[in-house]
Every structure is written in C-alpha cells, then in structure tokens.
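Student: Fold the following and give me the result.
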Amino acid sequence: MIRSVRHTPQQELELLCDINEMESEGEQCEVSDGDDESECGSEFNLNLESDSGSESDSEIECAGDSFQEARDGTVWAEQTAGNPRGRARESDIMRETPGPTCYAKDNITSPLSSLLCLIDTEMWGKIRKYTQAEADRNYADKFKLTADKLKAFVGLLYLRGITGGKSMNLDEHWSTDLGNPIFKQTMSLQKFRDIMRYLRFDDKNTMAARLVTDKFAMISEIFDKFVKNSIASYTPGENITVDEQLFPTKLRCPFTQYMANKPDKFGIKFWVAADVKTKYMLNAIPYLGKDDSSPAGQRLSDNIVMRLMEPFLGEGRNVTTGNFFTSLALANNLLADKTTIVGTMDKNRRELPPCTQAQSERFSTKVLRAGKVTLTIYQAKPKRNVCILSTMHQTVSTDNGAKKLPETLSHYNSTKAGVDDMDNMVRLYSVNGGKCRWPVAVFYNLLDLAVINAHVLYKQCMNVTISRRKFILELVKELCAHHKMARATGAIARKRLLPETPSPPAKRRQCQIGRCSGNKTCDICQTCKRLVCGKCSKNAPKLCSEC
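Tutor: Got it, this is the predicted structure:
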C-alpha cells in the first residue's frame, strides 16, 4: 500500500521529471495527495489551469535548469519572452486625471497668477520681512522694500536670464547704449544692488538654533513651501522620473558637491521627481550630506525615492530610475503601494543572478523573474549588457527591429530623461548670475523651477499654446508693472512739490542722495530735484545716481 503524501507545486514538478525518466525504463510510480482518484501531478496540473491573470510563480515558463541564486539568496527563474498575458494588475491602473488641480484652475488667469500659485503671497511677504529686517540691522534707514518692489526685482532677474545677460556686468544692463530700457524704467541700479545685498529668506534671530538640526535652515522655509505649492497645483501623469540635478555654484557651502559627469562640475545637488510628459517639477529634496535621521538599514537611494514619490503613491503610476536608485527592495516597497518601477541596475549588485556577468550573443535578451519583479538582460554591445529591473512588465516581448529591443528597455529609454530635460530647460533661461551667498543660489534655482511649472500650469489652465520665452516676457511685464507705475506716480508727486526751476541754495549743503559720505554741494538733480554732489552724480545735465 502506498502512503499518501502532500507536495508543493515545485516538488510535484521535480517528481514529474523523475517519473518521466522512470517510465522510460518501464517502471511505474503513483503520487497521491490524499484523494484515491488523484494521479501523478494532479495538484500541479490544477495550478497550471488556474486563472491566467494571477501573479503566482506558476506563471513562469521554465525549461530545464532555469533557476539561479543571487549572492543575497534571491532566487531568479528564467522566463520565456512573449506577449503580456492576463488582466492588468491594480498597480498598473491610473486612477487620477493628470493636469492642473482645481486649486490651480480656480486661480490662474494670467502668467503672474500662475507664478503666484507656486510662490504665493505669504512667501513674498516673508522674503520682504526678512530682507527689511536685515537692512534695519545694517542701519539702512532709507531702505524700504515693498512687495511690489520685490516682485519688480524678481522680474528683472527673469529679464536678465531671458536676454542672456547673466554673464554681463550689472552696469551694462543699466547702460543707455547696451542695456535694456526696462531695467532703468523699473528701478535704479543702486536700489537693485541694495535688494541683492540685504536679500534674506529666514529670521536671523532664531537661525543659529535651527542650523544645529537643519543645515538648510537659511532658506528651508521658503523652499519647502514652494515644493508644497507645486505638489498642490498639479496632478502628474502615469510616468515620473527620479534623478539628480546639480545647480552650478562654487560658493562656500557646507554641502557643495563635485560631480565629474556634470557640465559645471561644482554645485548644490537636488534630488528631483519630474513629470515625463510636461517636465513639471513635482518634488525636490536638497542633498545636505550624510543624514543620521534616515531609517537604519535602508539605502540612501531607496529612502530618497520613497520620499519623492510619497505624494503620488497608490494611484497606479510608474517611476523610472537610474543605476544609483534601482534596487529589488525598492521595487517591492513601491509595488506594495501600487506603484511600479522601471530602472537600470549595475551588474555587480548582490540581488542579481550570476548570469548578468556573462556575455551573450549581441542583441539577445534574457528574462528572469523573482516573485513579481522582472529582470531583463539585454546584450547591447559585444562586451556590454544592460540590466533592466521592472515591476511594470509581467512578461517581456521584443520588437521586430534590427536590434530586437525588449519592451522594458524601450520603455526606460522613453521615460528616463524627465529630469534631464527639465534641467536643460532651466539652463536655457536661468536667472543664475552674480551672487555671494549660497541661499541666493538656491533662490535662483527656485525661480527657474517656478517659471517652468508656471508655464505648464498656464498653458493647460488657459488652453493656449505659448512659447516659454514669450511667457517669461509677459511675466516680466506683469511683475514690474505695479512698481513702475508707483515709481512714476511718486516722481510726479515730488515734482509738483518743488518749484519749476529751483534756484541753487545760497550756500553749500549736504548731499541728499542715500549712501553718500556727507559731501556738501550746490548742485540739484534735474529729475528728483535733490541736492547731489559730484561723487553721486552723472554727466551733465546733472542727474543723481538713483535717477
């Protein structure tokens, strides 16, 4: 009598192979699972006939010795390349409609209103407050910064970037011969320099205590608010790219990075998530060096991707990553939150099987599977293969072209450049220019990212087609308009209070131009009618340096 024994599907498969060998020699074997009517492999056959949409390991098509074990113990099973099968998984179904949110649609009517969705009134107020406080600490009694003047200052920064003048000396922008007249019409060169000198983004009285725990404290309040507004204003599409951005600067900073593969080599690094289709900046985290607060045992790259993707998890999206970020643990963590990943991996990673080190025929594809994760090994060159990890593709097919590209690699190539394209757009019209403090460099990057996002929001909310250059020019006009009007009104009012042809004073009096060392003069500025010494004036007719 044969004793009944229960077996797993894998054990049944091994027994079937043994039975086939024994039957070829004229022997017989019976395997029972507790039912008298069952025969050899009955339980295994049941599993094969189960729903094709299930994600059990029985879906993997294996042939011969097709299992490989990685150094960390992960078992990979070779899978036959073929067309996708079964129903779409929950993690592959997009549940949100991409585009501007209701908050953005309700508020955007012009280029300026689209920028104000990202850099809101509260942020403008805080920057004005902290800048004015810094001027007061330096006894600049005549320095008065209004919100309109601050917006005009930002407008001139955008104008400098779009005219390609970031490498020009500031004096040239205000020059009658070389400069754009909008600069002189908006504010004087001295006022622009004063704002640049006192520009601050944090309360200096409490900064020292916060710098102990936050290296980014000098601008973190403003930057975090901008990122929060960017997330609240736009719903991304189904594909997101995570990568790094290096904003070029050589200023003294505790977390300046050197990256040999970047054009500018030195700068402040940001981890960025961007929408693949629109290049909208979705989320950003500055790299501040070693982070002791990160979870123990978790790789830095895994932690960064999970933090960047946190607002967008659970909605059936896919994230594309590079060698630095992609890992098996990250893929499983994202899949648990209904988010898939497609990314390249280094061949020497511990979770990859030994066959990644072997070379195959050129343009050949090998597919392996571990649980719900698919690994594609594509021989791109005679001595170089590419490893693509994916939880988006249950099976992998190849195209009919000469290179026989697998669909995982095709998808990666079409979605990998979201952050790189965004960075190239930043560099084209960047406001980056002369600066002496690293928080100003971060503020420049914030302005560059804000105008890209504002352009995307404006086009989709207003349903118009407008180039980014024209959008920025319209934005500059709106940013400068209120201050130019106030400045003109103030000049007219001052002119009415003074006689038409003021007579020179009977005796020399002190110069009335700000920042003067106290020189005495009899000359009067022809525009503002204030006393002006030779040091503070320009060529005849007599004009003060502020006019």
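Student: make it CA atoms for all contacts and neighbour counts henceforth
Tutor: Fine.
Student: So which elements touch the longest helix along the chain?
Tutor: The single longest helix within the chain, with elements called by DSSP state H, is helix 468-497. Under the contact criterion of 3 or more Cα pairs under 8 Å, 6 or more residues apart in numbering; DSSP states H and E, helix 468-497 touches helix 111-116, helix 147-162, helix 181-186, helix 438-462.
Student: Ok, which of those comes nearest residue 315?
Tutor: helix 438-462 (21.3 Å; Cα to Cα).
Student: by how many degrees do the closest one and helix 468-497 diverge?
Tutor: 110 degrees (axes from the mean of the first three to the mean of the last three Cα atoms, to 10 degrees).
Student: for comparison, sequence B:
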Amino acid sequence: MKNCCQAPARRLFAYPPTSKTPTPSADDTVRPQPTPSKQNRGRPHSGRGTKRPAIPALPNFLPKLNPGSQLVMDRIYSQLLLFQLFFTGSVVDTIVKNTNTFARMRSEAGKHFLWLPLKAEELHSYIALVIYMGLLGAKNIIDYWSGKEIYRLPFPKSVMSRSRFQAISWNLHLCDPEDDRENSQKKGTQAYDRLFKIKPLYNDIVSACKTYFHPDRQLAVDKRMVATRARIGIKQYMKDKPTNWGYKLYVLADSACGFTWNFFVYEGKSSLATGKGLSYDSVMQLLDLSLLGKGYQLFMDNFYTSPCLFMDLLAKKTLACGTIRTNRRRDQRGTIRWLRDGKLLFVKWIDTREITVCLTMHMAYDGDAVLRRVNNPEREWERRRIPIPVAVKDYNIYMGGVDLSDALIGYYNVLHKTTKWYKTFFHFVDIVVVNSFILHQHLSKAQNKNPLSQKEFRERLVSELATQSSTSEPSTSAISAGEPCCPEYFGSDAASGRRVCALCKLSGLKVKTPMYCTKCNVPLCLVPSRNCFRKWHTVGHS
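Tutor: Predicted coordinates for the structure are as follows:
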C-alpha cells in the first residue's frame, strides 16, 4: 500500500440485511452477496462471489507472564496489605518528609497555622478518612465533624480532629519542596517538568500496577478526566465527557476486569513526539510490550484508530480493532460492507447508526446475527435478526475496560476540594483502591471464597488504615515543653495583622484577633471576655 495513513474510501463488498422473518431457522444464515462489478474494481482485495473474506494468519498469544494476579495465590492478604502493595512504606515516608518540610517552609514565610510534625501512622489515618468520605459523600468537609444532630458522626472524630485533617490537606506535598522550587524556576524552558509535583507517587503506583497484575489478551485504551477548574497550564477541556474540565489521563486497562495496568497524565505537547499524532504516541507510550508479550488484542475508539498505528502494532505482533470516522450515505439497516487493503480490514455496519471499524484481526462476517426491534413497511414493530460483524461484537465486549475502571472508581471516588495539583493525588488513591479490590477478587476466586463487594472492601480498608495510628492526634499539651508559649502581636499594634482565631474557628465562629502564640504559631483571642489562649493550652481542642 502506498499510503498507510489514509483509509480507502470505496465500498467494495456488501452483506445485505436478512429477511423480515422474525425468527429464522439455523439454515437461514445470511450469505454474502457481491456488489456490482464496477464497485469491485481497484487494487484493494474484496473477495469473490459469496466467499467470505478469509481471516489473516494471526500471531499466537505469548504473554511474558500468566495473565491475572501475580501474587502468591494461596496466601491470605488483608485489605491493608493489598493497598500497601501500591502505597508502599517508602512512598508514605517520602510524603511525610516532604509534607513536614513544606509546612516548615510556609511557616518561615509568615503563614500562621497550627502544625505538629506529621508521622507515617497519621498519614494512614488521613488516607482512611479520605476513603471514608468517598463512602458517605457529604457535600462539605466540615459536615463530618459537625455537631448537628443529623451530621453527628463519631468515626471521623475518633480518627483525627477537623483542624488536623485540614492542616494536612493544606500542607500535603509529594515532592521535595526545595527541588520543586528549582523546577519552578525552569518554567518556560525544555528542562521544566510539569508533572514534578506528583512524580514520587505517580511513578511508584504505575510501577506497582505493572508488577502485581498481568492483563489478559484483550486490552482497552481510552481517556479519563479528573475534574478541576484550577488555573493550571495542563488543564484540558473535553466536551463529550461527563467531566468537561480537568486533568486528562490516558489509560490502558484489562478489558475483562477493568484493572488499570498503565496510565499517564497528559502534560501538553511533548518534545519526544514522533510526528505521527498524539493518538499514535499515546498508544505506543501505554503499550509496554517488553513487559506484556506478543499477540495482544487492543481495542480503541476513533480518536486513536489509524492505519498507520495499526500497521506498526501488527509489526510488533499486536492486533488492534477500533472505530473510525467516516462520512458516507446511509444504507439499509443490517448492511455490512468491507474492504481489505493488505493486512488492514475496514468494515462498515449499519445499525441504528453507521459504525465503521478498522482492524488487523477477525473476518468481516462469520454468520453472527443480533435481534433488533425494527419498524416494517406497515409501520408495525417487529423483532428481526440482522447480521453483525464479529469485529463490532468483540469491540462492544472488550472496549469497556477503561469504562469499567472508571465506573468502579466513580461509585466511591474520594475527590474533594484541595490544592489544585492534589486532585491527582486523590485520583491516585482511587486507582490504588480499585486495583487492590480487583486483586482481592482474583485471590478470592483462586481460593474458592466469596469476594467482598467494593463497598465492604473499602469499609474494611478504612478500619485497617485508621488503626495504624496509635493516637488520633498529637496532643496539644506536648508543645508546652521547652520554649514557653507566649502571646504576641502580629503587627506593631492591635489594629494591624488580625487573623481568625483558631479556637473560635473550630466552634464555627470567625472572630479575628491581633495576637498569636509564639510557640504554637497559631492565632488566639486574648481578651477578658474570651481567653482562647488559656483554653487552647489547658484543655486542648477537638
């Protein structure tokens, strides 16, 4: 073929729809009928007479590992242990270290807030509450600690105070703040890394996804949006998605179970682009064939499908099937038209709308039919069997891998309002929880046990994460040792530099004060009618 990047535009062969008989017998199999000879001219092969197009020789399925979970299948894994396969101890220690450093830097820059050093156990408790909030879905964070009768929830208060949860959210930092500052200075140059803030967790989770699960033969590629309206350069708009604005992720998932095996965050035009288009580069970046093996079947939508991509995948012994965009006159429902150009097969099928697919596997038609409710010439509804190409049937089965993953995440997603970059952090938590749940399903099946539902799995995981912390929150009395707590003015007099009192804020009030504690670095009222300074240091806060 002279140009593999353009699909042929001619209709060369057609299977007409079946008769109007509602329930034909097994002998009523649809036979292909040739179109007039003028339509059969041209170099691309279209078959002869009633002979169906033969399926080409396909590569054998040779995965590098046995598909499925790569864990010890007879071992008992708790929900927490599965979660920690992805969210490892080293990742937690890195986040704790960088969060403490970032909080110290903010404090030195003049930001006044209560901060006690974060520990690994406390970060586990924080993540437990994040997942818990996805289960309940209250509109506002403060509702989980509300004293109102209808919101009275004992669990969040037993794990962590609201002020501590918010303090961790405000200071959460995945990367080294000093290195992040150096990276920010490179903005506008090729050396600037747009994903630097999330790299430590991002890289570890992608690596774990590839390590603990090996996908089956059918894979799906699709896009995913993480909602945000933040003012950030890599924010994308997609009008056809339920979430229009946000971070765009490209995802490769197992079609059968929805396990997210590989993904990356789209950061804009890349200096490593091949010149064959974003869709081509995205698929090639996701498809790590050195780890997967040969003979995989890749399903995708019309954004990715191109003859150029499919031929290059076939050269790597990877088969592909995807819809393509086309503008042609409408034929009768049930019509199948196909054209083979070398190793590429193009099939058009008319159902309620026109569907055109390009593929390097399957035949155009193997005799399958589907029942459809149609309006006959007498304007009466009847059930009729119409032929369906095997490519379309398999596409409908296997293309939903990423959609299945999205659905599992969407049931209990943990997104809430936070610093703009850390929307991706919460989405990573969702990916980890769902992938852990899928591993649990595979283990339960191998051990002949009934798996938990995703809701039950999350509930147990929350309990196990919360019990990792020996105390719900560091006591405020611990800061009384060493340097004494002394009140001081923010500014030169009582009228300047006023801030909202931390203790009043916990009571739902917004009372501004000119004073703060020099040791705790927190604003507190100190007037005869409202001595929050004394209360803070004697009875603490909740």
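Student: Do you know the score for how well these two fit?
Tutor: With the length set by TM-score structural alignment, normalised by the length of the second structure, the two chains reach a TM-score of 0.74; 440 aligned residues with a Cα RMSD of 3.3 Å.
Student: got the buried residues for the longest helix of the first structure?
Tutor: Buried residues in helix 468-497 of the first structure, counting neighbours by 16 or more other Cα atoms under 10 Å, are found at 468, 471-473, 475-484, 487.
Student: out of the helices and strands packed on helix 468-497 of the first structure, nearest to residue 79 of the first structure?
Tutor: Of those, nearest to residue 79 of the first structure by Cα to Cα is helix 438-462, at 41.9 Å.
Student: How much space separates the counterpart of residue 480 of the first structure in the second structure from residue 94 of the second structure?
Tutor: Superposed on the second structure with TM-score structural alignment, residue 480 of the first structure falls opposite residue 466. Remark: distance between residue 466 of the second structure and residue 94 of the second structure (Cα to Cα, to the nearest Å) = 20 Å.
Student: same deal with residue 270 of the second structure?
Tutor: Following Cα to Cα, the distance that separates residue 270 of the second structure from residue 94 of the second structure is 28 Å.
Student: likewise residue 214 of the second structure?
Tutor: Distance from residue 214 of the second structure to residue 94 of the second structure, by Cα to Cα: 28 Å.
Student: between these two, which one's more packed in?
Tutor: Using other Cα atoms under 10 Å, the more surrounded residue of residue 214 of the second structure and residue 94 is residue 214, with 21 against 18.
Student: what residue of the first structure takes the place of the more buried one?
Tutor: Using TM-score structural alignment, residue 214 of the second structure lines up with residue 235 in the first structure.
Student: Go ahead and confirm residue 35 of the second structure touches residue 46.
Tutor: No: in this structure residue 35 of the second structure lies outside contact range of residue 46 using Cα atoms under 8 Å: 10.2 Å.
Student: neighbour-wise, which of those two wins?
Tutor: More crowded of residue 35 of the second structure and residue 46, by other Cα under 10 Å: residue 46, with 24 against 17.
Student: so is the residue mapped onto that one from the first structure in a helix, a strand, or just coil?
Tutor: Residue 46 of the second structure maps onto residue 78 in the first structure when the alignment is built from TM-score structural alignment. Following DSSP: H, G, I helix; E, B strand; the rest coil, we place residue 78 of the first structure in the strand state.
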